[in-house]
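A.B. asks: here is my input; please provide its structure:
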Amino acid sequence: MSDTSVPGGSRSAPAFESTDGKTVPFRGGGFSPRPRKFIGLAVFVVLIAVWELGSRTGVISSLVLPAPSEAFGSFMDLVHSGNLWRHLSASLQRLVFGFSAGVSLGLICGTAAGLSSVARAIITPLVSAIFPIPKIALLPLFIIWFGIGEGSKVATILFGSFFPMVIATYSAIDNVDRTLIRMGQSFSLGKAQIIWKIVLPAALPGILSGTRIAASISIILLVAAEMIGAQYGIGAYVLLAGNLMATDQLIAGVAILSMLGLTVSWLISRLEKHFLGWRN
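C.D. replies: Purely as a prediction, here's the structure:
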């Protein structure tokens, strides 16, 4: 075994020699990936360039799929009219409230199910019974309970993000290496110290992966909820554009949703980099 430098840092990580003499960088939790920042960007640029070329040459009908330049023009009209912020702020408020509440409750219930046999006996049957139900199918029921306003939309997002977090959290806690727990017990650590210093840090990669899944589901449910009885919101804008057959506005709305998803993914990646730096 030899040491190799860790990408982006001055520390060294162990590397193992394979049978053919090549060194294989290794880190706790998996092989050490090398960042390739510009490959993903290049893929997007090539796809958009081919799309634009196909639209301009008539290979792609503008009625079916308008050129990216037309969609960008609709986006700029949305910016100049001031409606972009109205739609985006409404969507962000619903997403932040619903996602934060769902993730927080899911983390609490998932931790309880992972650490307590009684809590698991109560929570897991309910999760198994309700999780497979499409959450958008429950939106009419939420409208009856909370009204057509913000309450039903936030409740839909909360409900959708809650269950992935519960499952991810207690599964991550279940998968914590028991050797680490026994090591903590051998050093006379109390139960609370073992949970706080060993179990939760070891389960954090799985918990953050569950957060990423919950965020994706939340954005999907946000759009679906805003298509029912919302004046402002990205989902309402997309629905209106579809009803008017304004495909350039429709593509602009979809692009905004894509950027929103990329932003949320980037934020979660920053959290992973901050809290999981010990894996390097």
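
A.B. asks: only C-alpha atoms from now on, for both contacts and neighbour counts.
C.D. replies: Will do.

A.B. asks: isn't residue 165 right next to residue 212, touching?
C.D. replies: No - applying Cα atoms under 8 Å, one finds residue 165 not in contact with residue 212, separated by 9.4 Å.

A.B. asks: higher neighbour count, these two?
C.D. replies: Shown here are residue 165 and residue 212; by other Cα atoms under 10 Å, residue 165 has more neighbours (31 against 21).

A.B. asks: one more, so I can put them side by side:
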Amino acid sequence: MSDTTISTPAETAGKGRTVAFRGGGFAPKSHRWVGAAVFVFLILIAEWGTRTGWISSLTLPKPSDVLETFKELYTSGLLFKHLGPSLSRLAIGAIIGVSLGISVGILIGLFSYIRSGLVPLVAAIFPIPKIALLPLFVIWFGIGEGSKYALIAFGTFTPTVVATYGAVDNVDRSLIRMGQSFGLSWFSIVRKIVLPGAMPGILSGMRISLAIAIILLVAAEMLGAEYGIGAYILEAGSLYDLERLFAGVVILSLLGVITSGVIGLIERRLLGWRS
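C.D. replies: I've put the predicted structure just below:
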């Protein structure tokens, strides 16, 4: 018998057919225009609803009026008088809290004695509403900037600690054992395996911590602050000036979007190895 095989036309056609790549690994694709379209759609709905009376002007101001308020804030210089102190308080408090939180979280993840001593303490102070501690911080640090820095730092510290040591715990142990089998030192394993593996969880925790920092910033500025976004919102609310009130809320939303974008840039720079 001959070893020659006869291929059918269907089999011959199938050999030349290309198959789409199926190993994308559920990698997210960037569609930035979708987010912008959602914002524009919601603003148009709000503008249409307030102009037609479908939405009461006592409930929601016109987006166009809020835009006019932004222009007045910018031309009068009040925007930077309020935004400058808020940004400095947010930056200083968040840097202190996040840096200490990452450091303590890494120590908890790496050393069992520190874990045994600090995890119960962190578990005890984590559920405490940080805003409720504002009067205590005022007593300790005064009514000035110190109490505001301390509140923001403490509010970002505990979630950062929890996210960091959780991320360290989730590093694949087989990679650590592989490094040990190749004779890598403890410091090299931490620097080349543990920290890169934990970085996605650490950055995710930073997103939550910075959102909490913005919330605490507003609460701190509503107590004993002449300038700041929180003081501006408090003043607008006491006068029932919805345009100014929503202008302050939009500024806070933009701060959240900007901080999230900055963390996204850091992720793309530090976590490019995942793609």
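
A.B. asks: now do the shared contacts for residue 165 and residue 212 of structure 1.
C.D. replies: Applying Cα atoms under 8 Å, 6 or more residues apart in numbering, one finds that no residue jointly contacts residue 165 of structure 1 and residue 212.

A.B. asks: helix/strand/coil for residue 63 of structure 1?
C.D. replies: Residue 63 of structure 1 carries the three-state label coil when classified by DSSP: H, G, I helix; E, B strand; the rest coil.

A.B. asks: just tell me what it corresponds to in structure 2.
C.D. replies: The alignment partner of residue 63 of structure 1 in structure 2, by TM-score structural alignment, is residue 58.

A.B. asks: residues in contact with the residue lying closest to that match once chain neighbours are set aside?
C.D. replies: Leaving aside its chain neighbours, residue 58 of structure 2 sits nearest to residue 242 (7.9 Å; criterion: Cα to Cα, 6 or more residues apart in numbering). By Cα under 8 Å, 6+ apart, the contact set of residue 242 of structure 2 is 58, 60-61, 236.

A.B. asks: out of those, which are buried?
C.D. replies: Buried members of the contacts of residue 242 of structure 2, scored by 16 or more other Cα atoms under 10 Å, are 61, 236.

A.B. asks: dump the contacts of residue 242 of structure 2 to a markdown table, plus distance to residue 219 of structure 2.
C.D. replies: As requested, the contacts of residue 242 of structure 2 are arranged in a markdown table below (distance: Cα to Cα, whole Å):
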| residue | distance to residue 219 of structure 2 |
| --- | --- |
| 58 | 25 |
| 60 | 23 |
| 61 | 24 |
| 236 | 15 |
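
A.B. asks: any idea how far the residue nearest to residue 58 of structure 2 lies from residue 236 of structure 2?
C.D. replies: 7 Å (Cα to Cα, to the nearest Å).

A.B. asks: same check, this time on residue 264 of structure 2
C.D. replies: For residue 264 of structure 2, the distance to residue 236 of structure 2 - Cα to Cα - is 33 Å.

A.B. asks: over to residue 11 of structure 2?
C.D. replies: 75 Å.

A.B. asks: cool, residue 41 of structure 2 as well?
C.D. replies: Residue 41 of structure 2 is 27 Å from residue 236 of structure 2, by Cα to Cα.

A.B. asks: and if you look at residue 134 of structure 2?
C.D. replies: In terms of Cα to Cα, residue 134 of structure 2 sits 22 Å off from residue 236 of structure 2.

A.B. asks: residue 135 of structure 2 too?
C.D. replies: 23 Å.

A.B. asks: repeat that for residue 262 of structure 2.
C.D. replies: Computed as Cα to Cα, the residue 262 of structure 2 to residue 236 of structure 2 distance reads 30 Å.
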